[in-house]
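[1] Sequence isn't available, so here's the structure alone:
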């Protein structure tokens, strides 16, 4: 399966160059040009790596990554920026980035950074698997569900809910807490949709693993 990379760049020419170059290296590239679009994509789809421009319309890369980290997103991230001061560098790492590339840069240098970061990421991939029983296992790092060796497709919010349950075993999660994690800014939470997600996860985990505390929330029994 191709490595999936979200490239966030507001310069159309540079964005197209990065997309074309990385696609030639057999990466699966999704391109975004502003902070809101990037945030929506990062919530909707699983990526193996984010490449984030710092200066963006409608926000900035620092705030974008900080929001994603606070929401529990652990995808590795590389900043690309024309900012060069030590304070900028500190701000970047404090917001949760894994690497930093100053503009202008050579595309080959970007490729070297990507490969190094992914190598570190995937070297620990086995350690991140959560065995769910019945041949099911979940990779906490990439948020991917497997049936044996086969990747199993779930809706993005079902994936996020499964990840949330596994990170909070034997702890009651209120409806409000779940809504805050699964529904992004501007979306309207739906209790009916949440019930449907829980029903689908129970088919995988078993009814006894996800308990409904009526009027309060859900408890995952680990």
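    Noted; the coordinates are in hand. All of these numbers come straight from a predicted model, not from anything done at the bench.

[2] Going by C-alpha atoms from here, please, whenever you check contacts or count neighbours.
    OK.

[3] so what's residue 71 up against?
    By C-alpha atoms under 8 Å, 6 or more residues apart in numbering, the residues touching residue 71 are residue 181.

[4] Could I get the full set of strands for the chain?
    When secondary structure is read from DSSP state E, the chain shows strands at 4-8, 28-32, 49-53, 55-56, 59-60, 77-81, 99-102, 129-133, 136-139, 144-147, 150-152, 172-174, 210-213, 217-220.

[5] Nearest to residue 194, out of those?
    Closest approach to residue 194 among the strands of the chain is made by strand 217-220 (10.4 Å; C-alpha to C-alpha).

[6] ok, structure two:
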């Protein structure tokens, strides 16, 4: 089936170039020129991926992203932004963006990012597995986290971090590895963001239980182990 990409971009010259390049590569595309139109398209149709400019009329790209993720829509989103500010990039990733690219960009790089994110979607969609350690389990198809029968609410970033740790159960992951796997290979910021989110996870996953699964390996990183205490 042909993969469908929604281009959310108000600059007509840019959106036209993107549309021509993507259609040349075999993708089906539609352009939305503002945030409200983008939401209408997203809610009405199925998309393989969304290219979402941050600076668009009506609703900002970040507000569109916030509403999309609030609806539990996990369509891959790549943010397009002319800003070179760390805040926008970090904020977008924390809201659930899968990737970002700063304008002006080379079309070859954008195409590579699109292919990478579409591959991840295929891989995750084909697994539909339950990740588990002891009484903690994740239903990756339903995006549900349960411990001792209790449903645990996580933000998208907390969820992705926990999935990463469980997929690498009994292995120690460095902060740099977690940054690359969860935040993206080109994340710009301090690696202590991992420590912050590990603390958030521990409050939700381990606090109040006899057994703590998330372990700190001093000088190395973090791990979830079968025999954790």
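    Received, thanks. The structure presented is a predicted model; accordingly, all values stated were derived computationally and were not measured.

[7] circling back to that earlier point, return the most buried member of the strands of the first structure.
    The highest mean neighbour count among the strands of the first structure, using mean count of other C-alpha atoms under 10 Å, belongs to strand 49-53: a mean of 25.

[8] Pull the residues that contact that one.
    Against strand 49-53 of the first structure from outside (C-alpha under 8 Å, 6+ apart): 4-10, 60-61, 75-81, 118.

[9] coming back round to it: as JSON lines, the strands of the first structure with distance to residue 196 of the first structure would be great.
    Shown next, in JSON lines, are the strands of the first structure (distance: least, C-alpha to C-alpha, whole Å):
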{"stretch": "strand 4-8", "distance to residue 196 of the first structure": "28"}
{"stretch": "strand 28-32", "distance to residue 196 of the first structure": "29"}
{"stretch": "strand 49-53", "distance to residue 196 of the first structure": "30"}
{"stretch": "strand 55-56", "distance to residue 196 of the first structure": "36"}
{"stretch": "strand 59-60", "distance to residue 196 of the first structure": "34"}
{"stretch": "strand 77-81", "distance to residue 196 of the first structure": "32"}
{"stretch": "strand 99-102", "distance to residue 196 of the first structure": "39"}
{"stretch": "strand 129-133", "distance to residue 196 of the first structure": "20"}
{"stretch": "strand 136-139", "distance to residue 196 of the first structure": "20"}
{"stretch": "strand 144-147", "distance to residue 196 of the first structure": "18"}
{"stretch": "strand 150-152", "distance to residue 196 of the first structure": "18"}
{"stretch": "strand 172-174", "distance to residue 196 of the first structure": "16"}
{"stretch": "strand 210-213", "distance to residue 196 of the first structure": "13"}
{"stretch": "strand 217-220", "distance to residue 196 of the first structure": "13"}
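
[10] Residue 22 of the first structure is nearest to which of the ones you listed?
    Among the strands of the first structure, strand 28-32 sits nearest to residue 22 of the first structure (C-alpha to C-alpha), with 7.2 Å.

[11] and the direction of that closest one versus that of strand 49-53, what angle?
    Counting by axes from the mean of the first three to the mean of the last three C-alpha atoms, to 10 degrees, strand 28-32 of the first structure points 30 degrees away from the direction of strand 49-53.

[12] tell me the average deviation of strand 28-32 of the first structure from the second structure after fitting.
    Its matched residues in the second structure lie on average 0.8 Å from strand 28-32 of the first structure after superposition (mean C-alpha distance after the TM-score superposition for the first structure).

[13] by contact count, what packs against that strand?
    strand 4-8, helix 12-24 (3 or more C-alpha pairs under 8 Å, 6 or more residues apart in numbering; DSSP states H and E).
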